[in-house]
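Chemist: Sequence plus the predicted model coming up.
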Amino acid sequence: MPKVLCCMCGVLMESNAANTCSTCLASKSDITRGISTEATLHQCRGCGRWHKDAGKWVACELESRELMGLCLGHVSGLKPPKGHASNQQDKIRLVDAGWIWTEPHSMRLKVRLTVQREVQAGTILQQSFTANFTVRNQQCLECAAEFRQGTWKSVVQVRQRVTHKRTFLYLEQLILKHGAHRGCLSIETFRDGMDFYFPDKGKAARFICFLESVVPIKLKTSKKLISTDIKSNIANYKFTNLAEICPLCKDDLLYLPAKTARNLGNIARLVLVKNISEVIHLLDPLTGQTASMSGDVFWRDPLRPIVTAARSRMTRYVVLGKEAVFLRQNASQRTANRKQRSRLARLTLAREEDLGSNDAQYEEQSHVGYLMKAGDVCLGYDLKDTALSEDDAETVRANGGFPNVIVIRKLYGGAAAMEEQGGDDLHDDSVAVAAAAAKKNRIWRLKRLQVKAGDEDETMMETGERMSKKKLAKLAEQEEMDEEDFMREVEADKEMRQNINLYKAQDVIAKKAMDDAMDDEDDDDDEDDQAIQLEELLDNLVLDDPADKPTAAEGNAAPAFSEDGTLILSSMYEEGERAAKDGIHYVSREDVRNVRDKDAPVVVTSQSKPGKDFSDLL
């Protein structure tokens, strides 16, 4: 190819169509022409999500790859319009994109973009520039619905006909762990259940599927016509879903019908409810044999417990001694595995209230005997004086087929110093003091949902003057006692703790560490593996923050909220840390002064391919 002089600078160069060298061509070319450098993004102040397009809202953290893709989608000129046939020279290639630091309260985002374009055959120019985005507040549809009356389309009414709320406390922790409340407009609480309000039928159906996967429920649905458009044949309905939870609760004592016991693997008829999941798990407290009953089987022939796991039905016992028990394997005990059989023990018990007054002692076999040692305090059912509703159960007890005591669980820490009395003793000052001490000494805390009192509870409060102060105080204290009972269940059941999130109480942990450093006692013979260990606890629970605020984001983690309810999208990351995690360049606040709005184009020897982190974002 012949060589000619550049028409602008006179440098000897190979001939081209413009007769201009690449340096002069770059000085008079602007390959960013047609690319917008100003755009506006809309963010919902309520839930912190960003508006994408066509009414879609997505949750993105600051400096994240998702937010970068949203910003690039608002930059016109990076991608040719659909149906536009552009030649190679008109094509813009995005080779790099990075974040530039902005003041947190400026409502501005800046992105540093680097593009390439082939201006003529064999000449490729590269140029960097800054795109500025202004953040505006705009309320999303879900948040707008929360401030309007009658905006819910479907309600899920969860009910359980029992005298306590321990099941709902456990269900609340499952909902928080799995985020099943996302998309819920509001939550109301009642004495026998909770109501969850959703903006559409689909979100309610998803929540019902979650309930079916964690507890046995019986579902009833109905709908109410709100309005109708005769011309377009469109009707507006509100849907009500009643989910009734199985009335059996953890630690309830059952006396199974003979046929049911045979169908469940020849398990003993006197069983405890071990726990409740999508099925009902039963346990023989004398042999450790287990069985599972599905919800369908239960609802076909509902069972009533002979002793409910109520505070007034539990008795405190002191362990005086124990002896390990080993059972031989046989066909009727095939579900009692070797590990469970080795955990059986024969306990020597005495009622705590009888100590010092009489010498009555009981020797009973227990499935939690391996946890006990002399001097421990445990809870149990006193079957000696319990009235049984089943006729054959009375006959079996008369023939000596029932144990006198069924041990339920061991009491831990401050709970062992509490009174387990009901009735009039429920309001004793020592009980309240002991309950407060037990709660204060726990090294763990639980997160709670943000709920409001239902109409039923509000009516009671409005007409409170008609109720005696003693009854109002009893209702309030009963809720506190239900919560304390649930805390004890969590302390005594390692399997239950695997399904919920426990958070560290840093102040209690620090105080306990100081006390342990001064105490040199070592209990090497303690076989207890149910006590809560520090390794099970999670960090980052701020008890002063408001209760959990749900988001309607699909497929994204729920963001954090400050004390006033505003979103903190980057609360878990330091400056530039989130961008580095996604492999995105970040210009820090110290280097931002050296960044110009637009750099001069430079000639590159070969065309770079778009980075893999940005090729799918355009």
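Modeler: Structure's in. What do you need?
Chemist: rest of the way, CA atoms for contacts and neighbours
Modeler: Will do.
Chemist: just checking, what's the longest strand in the chain?
Modeler: strand 123-137 (DSSP state E).
Chemist: From the contact counts, what lies against that strand?
Modeler: Contacting strand 123-137 under the criterion 3 or more C-alpha pairs under 8 Å, 6 or more residues apart in numbering; DSSP states H and E are the following elements: strand 38-43, strand 108-120, strand 602-604.
Chemist: Which helix or which strand is home to the residue nearest to the spatial centre of the chain?
Modeler: The centre of the chain sits closest to Lys177, judged by C-alpha atoms, centre = their mean, with a distance of 2.1 Å. Counting by DSSP states H and E, the element that carries Lys177 is helix 166-178.
Chemist: Okay, buried residues for that helix please.
Modeler: Of the residues in helix 166-178, Arg166, Thr167, Phe168, Leu169, Tyr170, Leu171, Glu172, Gln173, Leu174, Ile175, Leu176 count as buried by neighbour count, 16 or more other C-alpha atoms under 10 Å.
Chemist: what's the spacing between the helix or strand following it and its chain's center?
Modeler: Using DSSP H and E, the helix or strand that follows helix 166-178 in sequence is strand 186-190. Here strand 186-190 shows a centroid-to-chain-centroid distance of 18 Å under the convention C-alpha atoms, centre = their mean, to the nearest Å.
Chemist: Could you pull out the strands in the stretch 201-350 of the chain for me?
Modeler: Remark: strands assigned in the stretch 201-350 of the chain by DSSP state E, counting those that start in this stretch are 217-229, 234-245, 253-255, 270-276, 279-283, 290-294, 315-324, 345-351.
Chemist: how about the ones you listed, which one is nearest Asn540?
Modeler: Comparing the strands of the stretch 201-350 of the chain against Asn540 with C-alpha to C-alpha, the closest turns out to be strand 270-276 (29.0 Å).
Chemist: alright, now check it against this:
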Amino acid sequence: MFFNPVRTIKFSLVLSLLTTRNSIFPSFSSMTDGRSLYEYVRPSKSMVVIRFRSFSSSSSDSFSASSSFSFSFSCSFWFSFSFSSPPDSSTSLPGVDSSGSSTLTFLVTSRSASCLRFRSTMMKLTLSFVVSQIKARTSCTQSISYSSLFQLIASLIIMSNYTHLQNTPAQVATVLCCNCGVPMDGSSGLVMCHDCIKLTVDITEGIPREANLSFCRNCERFLQPPTQWIRCALESRELLALCLRKLKGLNKVRLVDASFIWTEPHSRRIRVKLTVQGEAMANTIIQQTFEVEYVVVAMQCADCAKSYTTNTWRATVQIRQKVAHKRTFLYLEQLILKHNAHVDTVNIQETKDGLDFFYAQKSHAAKMVEFLTAVAPVKNKRSEELVSQDIHSGSSQYKFTFSIELAPICRDDLVVLPKKLAHSLGNITRLVLCSKVSSMLHFIDPSTLQTADLNAPQYWRSPFPTLLDATQMVEFIVLDVEPTGDIRGKNVLADVTVSRASDLGTNDQTYYIRSHLGAILHPGDSCMGYFLTNTNLNSDLWDTLDTDNTPEVVLVKKHYERKSKKSKYRNWKLKRMAKEYNEMDDATRQARQEQEKAERDYELFLQELEEDEELRQTVNMYKAPTQAQFESDMDDDDEAPEVGLDELLDEMDEMTIS
């Protein structure tokens, strides 16, 4: 604490007078009788009033049993200290604890609200000092001397006469604005008011109002300097971040807000509204809003340029399947489109037995191989070819080839399992149908509804061919259906009486068989199946079977009559990948036959999607144009199943903002 030296000397004299009890306090000599008291004393203009009272006989220089005193002064604070000590055996005082503990209590009140904050702070420091001194003294003895008590009181008197600081408002210099003449504060050092600064100073002077964005039309990606190409949707956060990076002077100001202004998509213009803050003059921050227009410049990225150049790929994935149809690749194409597994391809070529995918990086090809392994029973083999080698640095350039072979077993194929494999699959019947193909092969015994799953590693350890495929099925007419009561999933076991459709009107030959299609077959329906009695089978596995216990006919699926007009106009469609035809000449007869065969396989694949709801859930189907939907509604052929509109998606590529 800091005091005025003059006042310190003044109250030092007061302190010396207070410590001389005989000259200032003549009644102290009569305190030995236990009834004397001292009323008050006024040593200065501070109007200090001190009262003492003693209830026990002791020396005139101390309080012993129960003593109290109070004092007040002109700073409008009032203090009350009470000391209590255990009484002796000859004294009985009311309100004194007989446990022998010494206590100290005090009370502080303020009568002046104007200087409450300052005074309370100073008096807290003083009181803490007083309490610590008194506690330090009372911890050793039961009495406190008058001289020490008066020294503490004098300290409080000095604090009461301390001149408190007052917040006096300083005189503010006023100057006139050099531009408009409005009075303003001159202590800031400015010669122009804030309104004039906003009108005359431009903090966005170094920020360009126009810029260019490079855009590849083929892959629809934007260039992020220096060489990275990224996909950004219109008015997306990624595109906004790319636009802000193109502005060179934006780091000199503080960006507050940024948003797009709508522009017509075909205008090739992107407008962005920016709000920035910056320092105009000394300690003057202003905020301004401006617009930047970006021109979308069309160009070709390096990846697309390589796709139009021969022998620029680094890795290729060759997918092959040794079957007589393309339905497996049609389904695989839809899976690739649904999961966007073709986004990194440089080029796609269609060959006679499969597809070739070309990639600019080896990692992209490896990613495609992982996808194929997850959706189909495949085996792969990798090979590499040395392209170039630097003998000085030891670096080499290779081209990698991943050969993928699909299992030659497709849906609805009739197969004969090897005896050892059938025993390991739960002792299932060896003559089974392939009901589903995914990463595993799913088989079902049509005569018992027993099922088995065969994974790809098990199949490729002991591969086996198909006995009959879908192209060799024969149409049958259902004459009678008797369910046996066995149900497993969607399959219901039933005894069915059928006859070949070609035998109607020529002979009365019928076949009594057991089938898993009891839930969907009714008398008079048509169904497709394999006619084993009149078929010449060239298979070693078939020769090992007991032909006496093999069925004559194996029904596969129900057949729906479709008109040509119905198949031409559908209310849905599928997306196709853009492929290049390799080793084919459209002018040759073989090319035309291959084209007709491909169209026939595609139509069969579409019919499978219409008939199987579970298969439709694995592909993306889109709404057809309005004309095709109208033609489909006018068709009166209601026998074939149809795809509901709730299963179709809107083609987003054809949607525009109106």
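Modeler: Arrived safely, thanks for sending. No experiment lies behind these values; they were computed from the predicted model shown.
Chemist: Of all the helices and strands packed on strand 123-137 of the first structure, which one comes closest to Ser22 of the first structure?
Modeler: Across these, the minimum distance to Ser22 of the first structure, taken as C-alpha to C-alpha, is reached by strand 602-604, at 6.7 Å.
Chemist: secondary structure class for Arg488 of the first structure?
Modeler: helix (DSSP: H, G, I helix; E, B strand; the rest coil).
Chemist: Now do the same for it: its match in the second structure.
Modeler: Mapped onto the second structure by TM-score structural alignment, Arg488 of the first structure lines up with Gln607.
Chemist: can you tell me which residues contact whatever residue of the second structure lines up with Leu5 of the first structure?
Modeler: Using TM-score structural alignment, the partner of Leu5 of the first structure in the second structure is Thr174. Residues in contact with Thr174 of the second structure (C-alpha atoms under 8 Å, 6 or more residues apart in numbering) are Pro183, Met184, Asp185, Gly186, Ser187.
Chemist: ok, which stretches of the stretch 401-550 of the second structure are helices?
Modeler: For the stretch 401-550 of the second structure, the helices defined by DSSP state H, counting those that start in this stretch cover 419-424, 456-461, 540-543.
Chemist: Which among the ones you listed is found nearest to Asp303 of the second structure?
Modeler: Across the helices of the stretch 401-550 of the second structure, the minimum distance to Asp303 of the second structure, taken as C-alpha to C-alpha, is reached by helix 456-461, at 34.7 Å.
Chemist: mean deviation of the closest one from the first structure?
Modeler: Here the mean offset of helix 456-461 of the second structure against the first structure after fitting is 0.5 Å, by mean C-alpha distance after the TM-score superposition for the first structure.
Chemist: Report the aligned residue range of the first structure for that helix.
Modeler: The aligned range for helix 456-461 of the second structure in the first structure is 295-300, by TM-score structural alignment.
Chemist: Who's the closest spatial neighbour of the corresponding residue of the second structure for Leu41 of the first structure, skipping the chain neighbours?
Modeler: If you follow Leu41 of the first structure across to the second structure using TM-score structural alignment, you land on Leu213. Closest residue to Leu213 of the second structure apart from its sequence neighbours, by C-alpha to C-alpha, 6 or more residues apart in numbering: Val296 at 4.8 Å.
Chemist: what do we get in the first structure for the one you found?
Modeler: Correspondence of Val296 of the second structure to the first structure, assessed by TM-score structural alignment: Val135.
Chemist: That match against Leu41, yeah?
Modeler: Yes - applying C-alpha atoms under 8 Å, one finds Val135 of the first structure in contact with Leu41, separated by 4.9 Å.
Chemist: Show me which of those two is the more surrounded one.
Modeler: Higher neighbour count among Val135 of the first structure and Leu41: Leu41, with 19 against 16, using other C-alpha atoms under 10 Å.
Chemist: Return the residues in contact with Ala531 of the first structure.
Modeler: Tyr412, Glu491, Ala492, Lys494.
Chemist: Tabulate the residues you listed (CSV), appending neighbour count.
Modeler: Shown next, in CSV, are those (neighbours: other C-alpha atoms under 10 Å):
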residue, neighbour count
Tyr412, 20
Glu491, 23
Ala492, 22
Lys494, 16
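Chemist: now those as TSV including distance to Cys143 of the first structure and secondary structure?
Modeler: Putting the contacts of Ala531 of the first structure into TSV (distance: C-alpha to C-alpha, whole Å; DSSP: H, G, I helix; E, B strand; the rest coil) gives the following:
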residue	distance to Cys143 of the first structure	secondary structure
Tyr412	44	coil
Glu491	38	helix
Ala492	41	helix
Lys494	39	helix
